[in-house]
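> Okay, predicted coordinates and the sequence, questions at the end:
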Amino acid sequence: MTESEKLSQIWRVMAKSIPPLKSLQAFEAAARLSSFLEAAHELSVTPGAISRHIKILEQYLGAILFKRHSNGVKLTSSGASYARKVVTIFEDLDSATKAIKYSAPRNNLTVSSLPVFAERWLSERLTSFQMAFPNTDLQIDTHVDAELFSRPKVDAWIPFSDGDHPGFEVHHLFDEFLVPVCSPSFRKTFPDSPSVDEIVNSTLLHDVNWGNDWSHWAQAVGTEGQRRDAGLKFSLYSGVIQAALDDLGVAIGHVSMIQKELAIGQLVEFSEYRIKSPKAFYLAIPRPKTAMKKSRSLVAWFERECKR
């Protein structure tokens, strides 16, 4: 008999004697937490489901494992004895799983993006990244446009650009749309339907790295304005948004970066005119790194996240 056949025979025997795994999971959690309700929360099921799994296990064993009473549940002597063994088995299984999972060689991955992208898009998806890359140590680097592609150790860049980057494999992530935004209270200081000239000639808030935002928007809606380069200037887009939240003026909203503030009403659109930015967000991978497995996996992950 081969080793594979021996294992198959062992599993057939065990399958007849081992209770259903879901019932064991429900029992272990309920025993450890002394509560069907808390066990349900931990396992993301209903208390009724926990109760059903416990009944299945009790019928399987032919023994009562819990005493039910108005204040909750308590293990019987049989339940307590069984729980000690089940908990030990689950702990051993957890240790064995971690030993294999974390013994695999770890990869290092450095991704560089604009600070606003790292703070407002990438950071919200780190849990998804960790699930997709359990053996990868991620370093999030940030750059301004002048530093783009200047660091040889970066595995992937996320430029906000026209997408023309010789020497890189470039993948389009998503387009960006621009619209003037301000706080609700600042908006109330203007007429119900302000003209584009009134908007452009109000107190403008600028990101110095995106210095052409107001010009792009003004030209697209057909006004030059007199003061589109005047106002408050910030080196980070987070400063622009905070100034808008603090009633200090009108900012060009990069819609993908301020979705939360727009959704909950902290910022409002100051104009009906949303324009498509001449730039977009891209994933750019240096040509020498494109064949690497981690690069291919990273491209696939970004594509999935951008479709969510």
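Yep, that arrived.

> C-alpha only now, for contacts and for neighbours.
OK.

> ok, for residue 108, nearest residue in space, not its chain neighbours?
residue 137 (4.9 Å; CA to CA, 6 or more residues apart in numbering).

> Run a quick neighbour tally on that neighbour.
Look at residue 137: counted by other CA atoms under 10 Å, it has 13 neighbours.

> what's whichever strand or helix holds it in contact with?
Under the criterion of DSSP states H and E, residue 137 resides in strand 136-142. Contacts to strand 136-142, defined as CA atoms under 8 Å, 6 or more residues apart in numbering, come from residues 106, 107, 108, 109, 110, 111, 112, 113, 114, 115, 118, 130.

> Hmm, residue 155 and the fourth one touching each other?
Yes: applying CA atoms under 8 Å, one finds residue 109 in contact with residue 155, separated by 6.3 Å.

> the more surrounded of those two?
residue 155 (21 against 17).

> Can you name the helix or strand that the closest residue to residue 87 other than its chain neighbours falls in?
In this structure, residue 87 finds its nearest non-sequential neighbour in residue 28, 6.3 Å apart by CA to CA, 6+ apart. Using DSSP H and E, residue 28 sits in helix 21-33.

> Below is an additional structure, to be compared with the one above:
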Amino acid sequence: MPPLNALRAFEAAARCGGFRAAAQELSVTPAAVSQHIRALEEWAGVPLFVRQSSGVRLSEEGARVQSAFRDAFDALGLAVAELRRSAPAGPVTIATLPAIAQLWLTPRLKAIRTALGARQVSVHALETAPNMLRDLYDISLFLGPAEGGSAKLGVVAAHDVIFPVCAPEIAHQITAPEDLAGQTLLHDASWMRDWRDWATACGVRLPNAEDGPRYSLYSLTLAEARSGAGVAMGHGFLVQDALADGSLVRPLPQDARTGRALILSLGPAFSAADAAAVTAVLTA
């Protein structure tokens, strides 16, 4: 049998649609993925990918075995989860977006620890959702489609509703949506369409929807809004604490649903009792 790393590289590249995306998932270089797949092709005696100037695509032989490889690695992940389930209850790991970790999850960590009998809880901030069948995370909290897709594989903890937020001292300058045209609009780099999407959904003409400073952290975007630097687009479940303590306010009533939701997914190693306890805390 060829090395497991070569098989893993092929499965990831086939599923992700390329060597670069597979490399990001596996935390290796694209060259390493390519080398593993070359070795597997030499061992099998058939090409698994067609190399083109624009990238790679599965060959006929690669496409024929892709689903079998996917199912095999899913089964391996479930077997590992079963091993973990049979062990004494250990630390719990949570994977989530940085913004969710900083603004939504942190206030709930104490309740999670209490629900799990004071077990150690670790949080890993990731930019993309993990594969809960394979990655050794117990809890995943990421934005996904509110209907179907990831929502079927988890529990909706909160719907994603967006609306403008600002510091109290500048709210009096914004009494109608048109007033936003004269304000500095603050943008999170990961959600650059927020202002445009909100304006479209609310029927607002916003010529400066794509203008203004950009920040790589949503928490920094909100910090700038609190300082009076401009108006940010609030994601309801992420700004609820700031609205409650008055550091941010809603100058306008208009809001829009993005079609996404905060999806709670639990790993297969979690016991039914732990799953129920965590779900109760995070969907309250």
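Arrived safely, thanks for sending. Bear in mind the structure is a predicted one, so any value in this text is a computation, not a measurement.

> just to revisit the earlier point, I'd like to know which of the contacts of strand 136-142 of structure 1 are buried.
Neighbour-count burial (16 or more other CA atoms under 10 Å) applied to those gives 109, 111, 112, 113, 114, 115, 118.

> and the last one, what pairs with it in structure 2?
Under the alignment (TM-score structural alignment), residue 118 of structure 1 pairs with residue 101 of structure 2.

> quick one on the thing from earlier: in structure 2, what range does the strand holding residue 137 of structure 1 match?
Against structure 2, strand 136-142 of structure 1 falls on residues 119-125 (TM-score structural alignment).

> and the matching stretch, how far out from the chain's middle?
Once both centres are worked out by CA atoms, centre = their mean, to the nearest Å, stretch 119-125 of structure 2 turns out to sit 16 Å from its chain's centre.

> Show me which residues of that stretch are buried.
For stretch 119-125 of structure 2, using 16+ other CA under 10 Å, the buried residues are 121, 123.

> Helices of structure 1, residue ranges please.
3-17, 21-33, 36-43, 47-61, 77-101, 115-117, 126-132, 184-187, 196-200, 213-221, 237-245, 259-263, 293-307 (DSSP state H).

> how big is the angle separating the longest one from helix 47-61?
In this case it means helix 77-101 of structure 1. Using axes from the mean of the first three to the mean of the last three CA atoms, to 10 degrees, the direction of helix 77-101 of structure 1 lies 110 degrees away from that of helix 47-61.

> And helix 77-101 of structure 1, what does it pack against?
helix 21-33 (3 or more CA pairs under 8 Å, 6 or more residues apart in numbering; DSSP states H and E).

> whereabouts in structure 2 does the helix it packs on align?
So helix 21-33 of structure 1 is aligned with nothing, judged by TM-score structural alignment.

> now that helix, how far from the chain's geometric center?
Its chain's average C-alpha position is 30 Å from that of helix 21-33 of structure 1, according to CA atoms, centre = their mean.

> Likewise for stretch 133-153 of structure 1?
18 Å.

> likewise stretch 115-134 of structure 1?
With CA atoms, centre = their mean, you get 5 Å for stretch 115-134 of structure 1.

> same thing with stretch 63-82 of structure 2?
Taking CA atoms, centre = their mean, one finds the center of stretch 63-82 of structure 2 at 23 Å from the center of the full chain.

> which residue numbers in structure 1 go with it?
The aligned range for stretch 63-82 of structure 2 is empty, by TM-score structural alignment.

> swap in stretch 229-249 of structure 2?
Going by TM-score structural alignment, stretch 229-249 of structure 2 lines up with residues 248-268 of structure 1.

> which other residues reach that stretch?
116-117, 120-121, 176-184, 186-187, 199, 202-206, 213-214, 240-241, 243-245, 269-270.

> Please apply the same query to stretch 68-82 of structure 2.
With CA under 8 Å, 6+ apart, stretch 68-82 of structure 2 has contacts from 7, 8, 11, 15, 133, 134, 135, 267, 268, 269.

> Just the buried ones among those residues, please.
For the contacts of stretch 68-82 of structure 2, buried by 16+ other CA under 10 Å: 7, 8, 11, 15, 133, 134, 267, 268, 269.

> quick one: the nearest residue to the second one once chain neighbours are set aside and residue 9 of structure 2, what's the gap?
Residue nearest to residue 8 of structure 2 in three dimensions, not counting chain neighbours: residue 73, with 8.0 Å by CA to CA, 6+ apart. For residue 73 of structure 2, the distance to residue 9 of structure 2 equals 11 Å [CA to CA, to the nearest Å].
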